[in-house]
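Peer 1: structural data only, the sequence is not supplied:
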């Protein structure tokens, strides 16, 4: 059910995903939903977001092992997420953004999950920048900027059904993150 919710929510958004759809995709009986997720849709979506966030965490961690600079890391993350998007015919973008844009502002259950996932990604990028010699405050600010560029590129690419925004940001991010 978690994987089904993850797939549907990323493609259709929170409001565009019904529990009946999730159960059909998961081939699960209705009673199992409330047995495993007594908090209903929000609890299920929260778990789906957490799993999706961990997937991106793994991608970033694996790429960080071979990326020589923070700029290379961000470019590699963009390429990986762009490849994932294109392979899904643009039905996938950021696994968190759709829910964050739709409901995080007024949903007390999902907002901390979305915020926590983004904070973790920003922290991972800031760590790479600190290792590269940036002071902590500058590293946090640059990491927030890089994350905003990644998210923006994914949204623009998905909206235009074109990889061009991802490639454009990828070409510029290295200059922004280059150590002085």
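Peer 2: On my side now, so go ahead. It should be emphasised that the depicted structure is a prediction, and the values quoted were computed from it without experimental measurement. Numbering: from 1, shown residues only.

Peer 1: when you work out contacts or count neighbours from here on, use the C-alpha atoms and nothing else.
Peer 2: Noted.

Peer 1: show me where this structure has its helices.
Peer 2: For the chain, the helices defined by DSSP state H occupy 2-12, 19-26, 30-36, 41-64, 70-87, 97-103, 111-131, 136-160, 164-177.

Peer 1: buried ones in the fifth one?
Peer 2: Right, helix 70-87. If you call a residue buried by 16 or more other C-alpha atoms under 10 Å, then helix 70-87 has these buried ones: 70-79, 81-82, 84-86.

Peer 1: how much space between the residue lying farthest from the centre of the chain and residue 20?
Peer 2: Most distant residue from the mean C-alpha position of the chain: residue 31, 30.1 Å away (C-alpha atoms, centre = their mean). For residue 31, the distance to residue 20 equals 11 Å [C-alpha to C-alpha, to the nearest Å].

Peer 1: one more structure, for comparison:
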């Protein structure tokens, strides 16, 4: 059974995905976590800001593993990218377009208003890009090209999430996935070594 702290973190991450940072109240968090109100300040004496920063890091960093799940483990880079976007679309449909990225919603709110939370989101995004760069580089891309493709993947996913949730359609994710996949084909075709290079 999850500990009280784990329940608070999980509940907060879920609420951030759906309601954003400012739209999530402490009473909502402890209610969803089924935790005493005082326990929140016991584990997070800095209140909502400390909780927010820790949730961003704890909930966001595991998402970097999606690059390994969909791309690094694929036999083909283009197919891996297509599968990543398709998987994102399936998740949106399964959750009735409620659950998307746990970080982007918060990042948009706090980028210019709270530097501590902005730094937390930046750390997570940079971790995603680092993992994505490693995953893409295993297909023979230069580090520069691999990072550019990782950036294109993350930015396209995040933008498509916004449109898909608003339109209640996976069309934006499908289109974004096709665009990034096409860019991957271009990079592979111009790469000096387009053959797969296993990680060392």
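Peer 2: Happy to help now that I have it. Everything quoted here is computed from the prediction, not taken from an experiment.

Peer 1: can you calculate the TM-score here?
Peer 2: For this chain pair, the superposition-based TM-score is 0.92 by TM-score structural alignment, normalised by the length of the first structure; 180 aligned residues with a C-alpha RMSD of 1.6 Å.

Peer 1: which position in the first structure aligns with residue 29 of the second structure?
Peer 2: Alignment note: residue 29 of the second structure maps to residue 22 in the first structure; criterion TM-score structural alignment.

Peer 1: got the contact list for that match?
Peer 2: 1, 4, 5, 8 (C-alpha atoms under 8 Å, 6 or more residues apart in numbering).

Peer 1: what two of these are the furthest from one another?
Peer 2: Spatial extent of the contacts of residue 22 of the first structure (C-alpha to C-alpha) is set by the pair 1 and 8 at 10.5 Å.

Peer 1: any idea how far the helix or strand containing residue 5 of the second structure is from the chain center?
Peer 2: Assessed by DSSP states H and E, residue 5 of the second structure sits inside helix 4-19. Taking C-alpha atoms, centre = their mean, to the nearest Å, the mean C-alpha location of helix 4-19 of the second structure is offset from the chain mean by 15 Å.

Peer 1: got the angle for that helix vs helix 26-33?
Peer 2: Calculated by axes from the mean of the first three to the mean of the last three C-alpha atoms, to 10 degrees, helix 4-19 of the second structure forms an angle of 120 degrees with helix 26-33.

Peer 1: what comes up buried for helix 4-19 of the second structure?
Peer 2: 4-5, 7-19.

Peer 1: state the distance from residue 95 of the first structure to residue 31 of the first structure.
Peer 2: 27 Å.

Peer 1: one more: residue 133 of the first structure?
Peer 2: Applying C-alpha to C-alpha to residue 133 of the first structure and residue 31 of the first structure gives a distance of 54 Å.

Peer 1: please pull up the equivalent of residue 127 of the first structure in the second structure.
Peer 2: Under the alignment (TM-score structural alignment), residue 127 of the first structure pairs with residue 134 of the second structure.

Peer 1: who touches that match in this structure?
Peer 2: Applying C-alpha under 8 Å, 6+ apart, the residues near residue 134 of the second structure are residue 146.

Peer 1: that's all I had, so thanks and see you.
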